[in-house]
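**Q** predicted model and sequence below, questions to follow.
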Amino acid sequence: MADDLDQANIRFGQSMTTWRKRSGKTQQSLARHLGCTKGHVSQIENGRRTLNRSKVKEVDNFLGAEGRLEHLYSELYQPERVDWISKFHQVQAEAEVIRDYHNNIVPGWLQTKGYAMSVISSGAPWVKQEEIQERAALRIKRAQQVLRKDGPQCHVVMDDVAVLRPIGPNEVMKEQIEHLLKLAVSGRVLLQMQGWGQLPHAGLDGPMTLIASPSAPELVHFESVYRGQSTDVPKVVRQFGTLFSRLQATARSPQESVAFLEEMSSKYE
């Protein structure tokens, strides 16, 4: 537990230092703002002390971190309190580059409303129709933020099973595939399909998203039905970046992927 806390202190301290320098503030000015000594600030930045929770928002505002220090603090010290879904989509919308891999369904930000409703109702059959409609509508709204004209570069690898296995009626699957084709042909998304039987398969552990942002460290995000986990630890990000590169190398080319999707679209006539 002590080692975990030390690592949390180090990561938060490094991020606080980055934002302080970016804002042009000195340790002395931050200490004066907080009513503590310069040495105390130095110890927090070096990972030797933990910033008091009651001061996190104040530090975030003073350094102009726009909530990022607050989010990191919650992730490191209070993971059970993080609204990871909304935070993740906020980071995603602000990204410069998104590299996304999914092994069984179309990523949420590439889904059509009909497909999204089928996914939600299949995974949570107890949810009422009205709430399914609301969740799907929110998913489309968030997708529009990512896919806007000046949005991030998007590199996506999907296993064939995402379109081979129907998760809804034929018309839902055809509409979804046509949406993917439109994005791929237009160049808005660099899309590659991972064929069945390709070895080695670097995506066996499931979905992952790598996000590079202009004002934050690159991070990798893991997603499941009930929870998500993100980390910006450089070594881990590099490792998953390597996995994504391997997935791209063994997947179909973008042109071959378009041809495959066109073939699949015709099968859902």
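**A** Received the coordinates, thanks. Residues are numbered from 1 along each chain as shown.

**Q** alpha carbons only for contacts and neighbour counts from here, please
**A** Fine.

**Q** I would like the residues contacting stretch 106-123, please.
**A** 100-101, 127, 132-133, 135-137, 139-140, 142-144, 146, 158, 162-163, 167-168, 172-173, 175-176, 179-180, 225 (C-alpha atoms under 8 Å, 6 or more residues apart in numbering).

**Q** for that stretch, which positions count as buried?
**A** 106-121 (16 or more other C-alpha atoms under 10 Å).

**Q** need the buried ones from the contacts of stretch 106-123 selected in PyMOL.
**A** To isolate the buried ones among the contacts of stretch 106-123 in PyMOL, judged by 16+ other C-alpha under 10 Å, type:
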select buried, resi 100+101+132+133+135+136+137+139+140+142+143+146+158+162+163+167+168+172+173+175+176+180
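
**Q** in strands only, show me the contacts of stretch 106-123.
**A** Within these, residues falling in strands by DSSP state E are 100, 101, 158.

**Q** what is the nearest of those to residue 30?
**A** Nearest to residue 30, judged by C-alpha to C-alpha, of the ones in strands among the contacts of stretch 106-123 is residue 100 at 38.2 Å.

**Q** so where do the strands sit in the stretch 151-269 of the chain?
**A** Along the stretch 151-269 of the chain, counting by DSSP state E, counting those that start in this stretch, strands occupy 153-159, 189-194, 208-213, 216-223, 228-231.

**Q** another one to put next to it:
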Amino acid sequence: MVHIRELDSTASPLDYYGFEPRRKREEAGLTQRELANVVFCTGSLIGQIETARKVPQRDLSERLDVALGTDGFFSRLVGLVLRSQLPSWFQPFAEVEAQATYISTYQAQLIYGLLQTEEYARAVLATGVQEGLDQLVAARMERTRILSRKQPPLTLVVLDEAALRRPVGGPDIMRQQLAHLLDLQSHRWLRIQVLAFSGGEHAGLAGSFTTLRFADHPDLVYTEDVISGHMTANPDTVRETALRYASLQATALSVEDSAALITRVMEEEYGDRPGSDQRAVA
């Protein structure tokens, strides 16, 4: 007899998610293989999800909703599950970020997380983890969904030119990432400015920071150090950060000139070059 792992549905969002497909599947009189055939995956994947050994993905959750007639239940729950895969110190920020009506951020080294492509995010996250990379990437991509909401937050981004020129993941990944930034520029609720090297010293030399504004809560400022993140609603900090961000916006290139620089970097640094796939031979 096959031993089926019993889940405590209150143990974690992942355990709760795993408990529900099994319950709904059995109510429908389906085997794991039969459900898998309907949602276009393998029976073993269904088994891994039902025993909380595999983190579910959004596309499968949407298909489960259709197959089991659950009216969007799994599509809503998967967001909570994926957020729970983020580092524990980062989860509080991800939760409030999803509620913000206004986001302003200065990023000194990397493309802002909400603007990252999946391949770029994977290359960044791979530098700091030994296992669970797929779950972290899925969680990062889940965060970006707030930009595709019917009413996304007004998002103002200042990127240091270093973030464009640092070859994260290699030329192909960077070319795709910069092209993605240019595509995002078409949204009227998103403004991307580049702080060019030619701007010299500036108000963001101390490092990256993000400000979140809400409809009915005080503003929050978020910063990170090497191992954790820090949020504060201290009025003095919020005011000082706002002044620094205004200075950075004034120093940065215009949105139009920033797009031109992104295009130029994409072509000069990451464009196709004759023989670029050839390696030196000793």
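**A** Arrived safely, thanks for sending. Quick caveat: nothing in here was measured; it's all calculated off a predicted structure.

**Q** how close does the residue nearest to residue 50 of structure 2 when sequence neighbours are not counted sit to residue 46 of structure 2?
**A** Nearest residue to residue 50 of structure 2 in three dimensions, chain neighbours excluded: residue 18, at 4.1 Å (C-alpha to C-alpha, 6 or more residues apart in numbering). For residue 18 of structure 2, the distance to residue 46 of structure 2 equals 9 Å [C-alpha to C-alpha, to the nearest Å].

**Q** before we move on, what about residue 157 of structure 2?
**A** Distance, residue 157 of structure 2 to residue 46 of structure 2, by C-alpha to C-alpha: 40 Å.

**Q** do residue 266 of structure 2 as well
**A** Distance, residue 266 of structure 2 to residue 46 of structure 2, by C-alpha to C-alpha: 42 Å.

**Q** do residue 34 of structure 2 as well
**A** Separation of residue 34 of structure 2 from residue 46 of structure 2 (C-alpha to C-alpha) stands at 10 Å.

**Q** circling back: need the ones in strands among the contacts of stretch 106-123 of structure 1 in TSV (columns: distance to residue 253 of structure 1).
**A** Formatted as TSV, those follow (distance: C-alpha to C-alpha, whole Å):
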residue	distance to residue 253 of structure 1
100	16
101	15
158	12
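
**Q** which among the buried residues of stretch 106-123 of structure 1 gets closest to residue 83 of structure 1?
**A** residue 108 (17.0 Å).

**Q** what does that closest one correspond to in structure 2?
**A** In structure 2, the residue paired with residue 108 of structure 1 is residue 113, using TM-score structural alignment.

**Q** again, but for residue 120 of structure 1
**A** Under the alignment defined by TM-score structural alignment, residue 120 of structure 1 is paired with residue 125 of structure 2.

**Q** which residues does residue 88 of structure 2 contact?
**A** Contact analysis of residue 88 of structure 2 by C-alpha under 8 Å, 6+ apart lists nothing.

**Q** same check on residue 177 of structure 2?
**A** By C-alpha under 8 Å, 6+ apart, the contact set of residue 177 of structure 2 is 116, 117, 120.

**Q** need those residues in CSV (columns: secondary structure and distance to residue 50 of structure 2).
**A** Formatted as CSV, the contacts of residue 177 of structure 2 follow (DSSP: H, G, I helix; E, B strand; the rest coil; distance: C-alpha to C-alpha, whole Å):
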residue, secondary structure, distance to residue 50 of structure 2
116, coil, 31
117, coil, 29
120, helix, 30
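
**Q** over in structure 1, see which of those survive.
**A** With both residues aligned by TM-score structural alignment, their matches' C-alpha atoms under 8 Å, the contacts of the contacts of residue 177 of structure 2 that structure 1 also has are 116, 117, 120.

**Q** and which of the residues you listed is nearest to residue 249 of structure 2?
**A** The shortest gap between residue 249 of structure 2 and any of these belongs to residue 116, at 21.0 Å (C-alpha to C-alpha).

**Q** so residue 174 of structure 2 touches residue 168, yeah?
**A** Yes: assessed by C-alpha atoms under 8 Å, residue 174 of structure 2 is found in contact with residue 168 at 6.5 Å.

**Q** fine by me, thanks again.
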